[in-house]
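Visitor: this one's structure only:
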């Protein structure tokens, strides 16, 4: 797949995310106006104010993101992923939202129920290390995903200064050519 096709696909996905967010926001505002309109005459001003505040700031469900390739589990690994999503957000990539919008779930590529997870979750990412053995380890992870019925499309998560040329392009090309998998690389 050419770089232009990848960029086009990512723009479509980002636009869809933006449209869904706008629709959710419109529904939230309409619901808040409706409740405010009907409760303000029935409740005292103090209670109505609390009620409106609660309705205007509902907690949205977090977006699940399944991440494979993390070197271990725990809060430190999740923090790395959230930090990268936060960096993309500050770079103007609105689809990334805020780091707290995401429910990061680390999964091992060897997991027996990988095909079931693929059916249940649509957003997957591969954490790419930048050490000397990164290509071999990441390709092995992608191959395991392929063999166990994992996702065919993953977002490449990596350190911010990792250039596209080299590891990322080689890994993306190998995934596409040998495994028929799409690795979305967002490096500059």
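Guide: Looks like it arrived, so ask away. A quick note: this is a predicted structure, and the numbers were derived from the prediction, not measured.
Visitor: Every contact and neighbour count from this point should use C-alpha atoms.
Guide: Noted.
Visitor: So which elements touch the longest helix seen in the chain?
Guide: Longest helix of the chain, by residue count under DSSP state H: helix 3-39. Applying 3 or more Cα pairs under 8 Å, 6 or more residues apart in numbering; DSSP states H and E, we find helix 3-39 packed against helix 45-56.
Visitor: Second structure follows, compare the two:
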């Protein structure tokens, strides 16, 4: 509780002290046997009033502050982007946000993803593939997209990369055409599964 509760308890104790002194003085001044002085307040009672007033404040101060632990981030390793950097990470998170807005629950909050941009010919690709289970291929929708993306998938295969990737692309990109062709070619020639989520 607040300091007001503590102050109220102390005022109560002080009033009892004044009543006791007043009763003692009345008892000395009046010579009647009928006047009975008020029972004196001993130190234990005074301490009890003080303790009662302070207890909520002390208990509240002793409680540790409840801070929600940060949500664990989900790691997503992305290949197919020209280079790493904060702008590329924001680009991926923006795409995840679009998927989330379309009702894809797996996308969740884009800020909950720890996005790593990796080059498909990285020397540590095998280690990364063993360490992380969520991988995505960034697919552009330009005229050279099929050739570029197939080259990235081939490099992944040659350098021990993952065998299953999410196709991360614009939500409006139709499945028929680029996505289907890329998915079929990667499965047939590279033994890589491309997860296509186009509507």
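Guide: Sure thing, it's come through. Model, not experiment: these values are computed from the prediction.
Visitor: ok, now which ones touch the residue most central in space within structure 1?
Guide: With distances taken as Cα atoms, centre = their mean, the residue of structure 1 nearest its centroid is residue 65 (4.8 Å). Contact partners of residue 65 of structure 1, counting by Cα atoms under 8 Å, 6 or more residues apart in numbering, are 102-105, 121, 123-125.
Visitor: secondary structure element for it?
Guide: Assigned by DSSP states H and E, residue 65 of structure 1 falls within strand 63-68.
Visitor: average offset between that strand and structure 2?
Guide: Compared with structure 2 after fitting, strand 63-68 of structure 1 deviates on average by 0.5 Å (mean Cα distance after the TM-score superposition for structure 1).
Visitor: Quick check: buried residues in that strand?
Guide: 65-68 (16 or more other Cα atoms under 10 Å).
Visitor: Please list all residues in contact with residue 14 of structure 1.
Guide: By Cα under 8 Å, 6+ apart, the residues touching residue 14 of structure 1 are 94-95.
Visitor: Looking for the alignment partner of it in structure 2.
Guide: Residue 14 of structure 1 maps onto no position in structure 2 when the alignment is built from TM-score structural alignment.
Visitor: Next: residue 139 of structure 1.
Guide: Under the alignment (TM-score structural alignment), residue 139 of structure 1 maps onto residue 150 of structure 2.
Visitor: So what's the residue count around its match?
Guide: 18 (other Cα atoms under 10 Å).
Visitor: Spit out the contact partners of it.
Guide: Going by Cα under 8 Å, 6+ apart, residue 150 of structure 2 touches 182, 185-186.
Visitor: so residue 163 of structure 2 touches residue 192, yeah?
Guide: Yes: assessed by Cα atoms under 8 Å, residue 163 of structure 2 is found in contact with residue 192 at 4.5 Å.
Visitor: In terms of packing, which of those two has more residues around it?
Guide: A side-by-side neighbour count of residue 163 of structure 2 and residue 192, using other Cα under 10 Å, places residue 192 first with 21 against 17.
Visitor: quick one: which of the buried residues of strand 63-68 of structure 1 is nearest residue 96 of structure 1?
Guide: Nearest to residue 96 of structure 1 among the buried residues of strand 63-68 of structure 1: residue 65, at 11.2 Å, using Cα to Cα.
Visitor: Give me the distance between that closest one and residue 12 of structure 1.
Guide: According to Cα to Cα, to the nearest Å, residue 65 of structure 1 stands 19 Å off from residue 12 of structure 1.
Visitor: do the same with residue 64 of structure 1
Guide: With Cα to Cα as the criterion, residue 64 of structure 1 and residue 12 of structure 1 are 20 Å apart.
Visitor: again, but for residue 133 of structure 1
Guide: In terms of Cα to Cα, residue 133 of structure 1 sits 34 Å off from residue 12 of structure 1.
Visitor: And the helices in structure 2?
Guide: Under DSSP H, structure 2 gives helices at 3-29, 43-62, 86-101, 125-131, 145-158, 180-190.
Visitor: For the ones you listed, please prepare TSV with the additional fields distance to residue 169 of structure 2.
Guide: What follows is those, written out as TSV (distance: least, Cα to Cα, whole Å):
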stretch	distance to residue 169 of structure 2
helix 3-29	59
helix 43-62	52
helix 86-101	7
helix 125-131	21
helix 145-158	11
helix 180-190	12
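Visitor: Quick one: closest of these to residue 173 of structure 2.
Guide: Of these, nearest to residue 173 of structure 2 by Cα to Cα is helix 180-190, at 11.0 Å.
Visitor: Between residue 133 and residue 12 of structure 1, which is the more surrounded one?
Guide: residue 12 (12 against 9).
Visitor: For that one, list the residues it contacts.
Guide: By Cα under 8 Å, 6+ apart, residue 12 of structure 1 lies in contact with nothing.
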